[in-house]
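In: One predicted model, sequence on top.
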Amino acid sequence: MTELVVVSAGLGVPSSTRLLADRLTEAVRAELPGTSVRFVELRELAGAIANHLVTGFPNPALREAIDAMARADGLIAVTPVFSASYSGLFKSFFDLIDPDALTGTPVLIAATGGTPRHSLALEHAVRPLFSYFRALVVPTAVFAASEDWGSEGDAYTGDLPRRIGRAGTELAGLVRDRAARGQGDGDEVVPFARQPADLGLD
C-alpha cells in the first residue's frame, strides 16, 4: 500500500495550513486510490521538538512521526509563512531529520500566508530546504493567501483549486514512478531533464 505522510505546521485551530494540507491530500488520493495517509501536526509536537533540540532525545510520538516520514512513499509539507520564510516550528522539525532520510522521496511543498506577496517563500526558502535533503520536489508549489478561502473554508477564488489539482497529479506521478522503479532504488535522484517526462508533462 502507498504511504503518504502529510506534515502541517499550522498553529491555530482551525488552521488554514491544515485546510490546505487536507485539500492537497484529497487531490493526491484521487490519483492514488487506497493510499494510506499519516498526518503529522507539528503544533501537537512543539514541546517534544524543542526538548529534542536541547537533549537529543525524541519522545515516542515524535520518534514515530520522524520514522513514518522516513519510510513514506510521498510527502506533503505545508507551512505558514512568517517574515517571508517558513515558520520556526516547521524548520525546527526538519532540523531533526537525518540528511539522508528523504533522499529520492517525492515531496509536494505548500504554504499559507496573509498576502500573495509571501508566495515567493516557497521558492527561496522551502524548495531549497528539500533540495538539501535530495528529495524530489514537484514542479508546482502551492501557496494560498487569506483571500483564496471562502467563509466556509472552501477554496473559491482564483486558480487555487486548479493548482491544488495539478500539484496532486504531479506528486502522484512521481510516487508511481518511484514504485515502478522499486523501493530499493529509492536513493536514485531523477535528473531534472527526466522529471517532465515522468510527470507526463513532456
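Out: Perfect, I can see it now.
In: rest of the way, CA atoms for contacts and neighbours
Out: Will do.
In: so who does Asp148 touch?
Out: 155-158, 160 (CA atoms under 8 Å, 6 or more residues apart in numbering).
In: Please repeat the previous calculation with a cut-off of 6 Å.
Out: 155, 157 (CA atoms under 6 Å, 6 or more residues apart in numbering).
In: Counting neighbours, what do you get for Thr112?
Out: Neighbour count of Thr112, defined by other CA atoms under 10 Å: 30.
In: need the contact list for it.
Out: By CA under 6 Å, 6+ apart, Thr112 lies in contact with 17, 80, 143-145.
In: Distance check, Leu19 against Ala77.
Out: Counting by CA to CA, to the nearest Å, the gap from Leu19 to Ala77 is 12 Å.
In: and the comparison structure, right after this:
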Amino acid sequence: MKQRTLVVISAGLSQPSSTRLLADQLSAAAGAAAARLGVTLDVQVVELRDLAHEITDHMLTGFAPASLKQAQDAVAAADGLITVTPVFTAGYSGLYKSFFDVLDKDTLADKPVLLAATAGTARHSLVLEHALRPLFAYLRAAVVPTAVFAASDDWGADSVEGPLRGRIDRAAAELAREIERREPVTVADPFALTAGFEDLMKNL
C-alpha cells in the first residue's frame, strides 16, 4: 500500500458543528476511496477555531506561533487537502480566509484540494463556485471537479443515502485519484546546504 497524507481544514466556530461533521464524513470517504486504489491515508484535522488567536497574531506581527506553524507545516507537507467552511453573509468565513492568507504563496501549488461548505439554507450553495473556487484557483491548487455543500436540511434521516451522500462519495473518489497518481510531497529544508563545504570554500 502507498502511504499518503491528507490534511482536513475545518473552519467551524461551534462545538460540535455541522462544518466538522461534513469534514469528518469527507475524510472518511476519501480514506475509503484511497484504500480501493491501494493508498493508505494518514489523516490530520486542523480546527481553525483553536488557532483563531494565533492567526490574528501572525497577521499583526508576521510571525507564526508554534501551534499555527505546525498547522502550516502540515498543509505544506500534505499530499491532499479537504477544506470546509461555514458560510456567513454569502461568503466564506473570515477565519477561513485568514488562515489561507498566512500560508506561503506557493504552499498549495498543484496540491489536490476538495472544497466544501455548510450553511443554514441551500441559497448559499453558489459560494462554492463564486468564492471558494476562484480563491483556490488564485492559489494554484488542483481543485477536484466536485465541491460539496451541505445545508441544514441535508442532515435529515435520509441524508446517509441521499444526494449529500452521493456528492461526498463522488468528491472523495476524485480527491483519492488525484492523490494516488501523484508522487508524495517533499518539502525542502530552507536551511539545508545546497552545496558541499569544499564548494562553499572555493567561493570565498
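Out: Done, it's in. The structure displayed is predicted, hence computed values, not measured ones.
In: picking up where we left off before, now the contacts of Thr112 of the first structure in CSV, with secondary structure?
Out: Formatted as CSV, those follow (DSSP: H, G, I helix; E, B strand; the rest coil):
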residue, secondary structure
Thr17, helix
Pro80, strand
Phe143, strand
Ala144, strand
Ala145, strand
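In: and the counterpart of Val7 of the second structure in the first structure, how many neighbours?
Out: Mapped onto the first structure by TM-score structural alignment, Val7 of the second structure lines up with Val5. Number of residues near Val5 of the first structure (other CA under 10 Å) recorded here: 23.
In: Isn't Val5 of the first structure up against Leu75?
Out: Yes. The pair formed by Val5 of the first structure and Leu75 meets the contact definition of CA atoms under 6 Å, at 5.0 Å.
In: What about the contacts of Thr112 of the first structure, which one has the most neighbours?
Out: Pro80 (29 neighbours).
In: Assign the residue nearest to that residue when sequence neighbours are not counted to helix, strand or coil.
Out: Spatially, and ignoring its direct neighbours in sequence, Pro80 of the first structure is nearest to Thr112 (4.7 Å; CA to CA, 6 or more residues apart in numbering). Judged by three-state DSSP, the three-state class of Thr112 of the first structure is strand.
In: Can you tell me the residue that sits opposite Thr112 of the first structure in the second structure?
Out: Match for Thr112 of the first structure (TM-score structural alignment): Thr118.
In: quick one: its match from Thr5 of the second structure, how far?
Out: Counting by CA to CA, the gap from Thr118 of the second structure to Thr5 of the second structure is 24 Å.
In: Kindly report the same for Gln44 of the second structure.
Out: Counting by CA to CA, the gap from Gln44 of the second structure to Thr5 of the second structure is 8 Å.
In: Please apply the same query to Ala23 of the second structure.
Out: Distance from Ala23 of the second structure to Thr5 of the second structure, by CA to CA: 15 Å.
In: repeat for Ala28 of the second structure
Out: Counting by CA to CA - Ala28 of the second structure and Thr5 of the second structure are separated by 13 Å.
In: just Ser159 of the second structure next, same as before
Out: Distance from Ser159 of the second structure to Thr5 of the second structure, by CA to CA: 28 Å.
In: Looking at those two, which is more packed in?
Out: More crowded of Ser159 of the second structure and Thr5, by other CA under 10 Å: Thr5, with 20 against 14.
In: Spatially nearest residue to that one (excluding sequence neighbours)?
Out: Asp42 (4.7 Å).
In: if I look at that neighbour, how far off is Ser98 of the second structure?
Out: As for Asp42 of the second structure, its distance to Ser98 of the second structure is 25 Å (criterion: CA to CA).
In: Same question for Ala116 of the second structure.
Out: Separation of Ala116 of the second structure from Ser98 of the second structure (CA to CA): 17 Å.
In: Pick out whichever of these two has more residues nearby.
Out: In this view Ala116 of the second structure and Ser98 are compared by other CA under 10 Å, and Ala116 has more residues nearby, 26 against 16.
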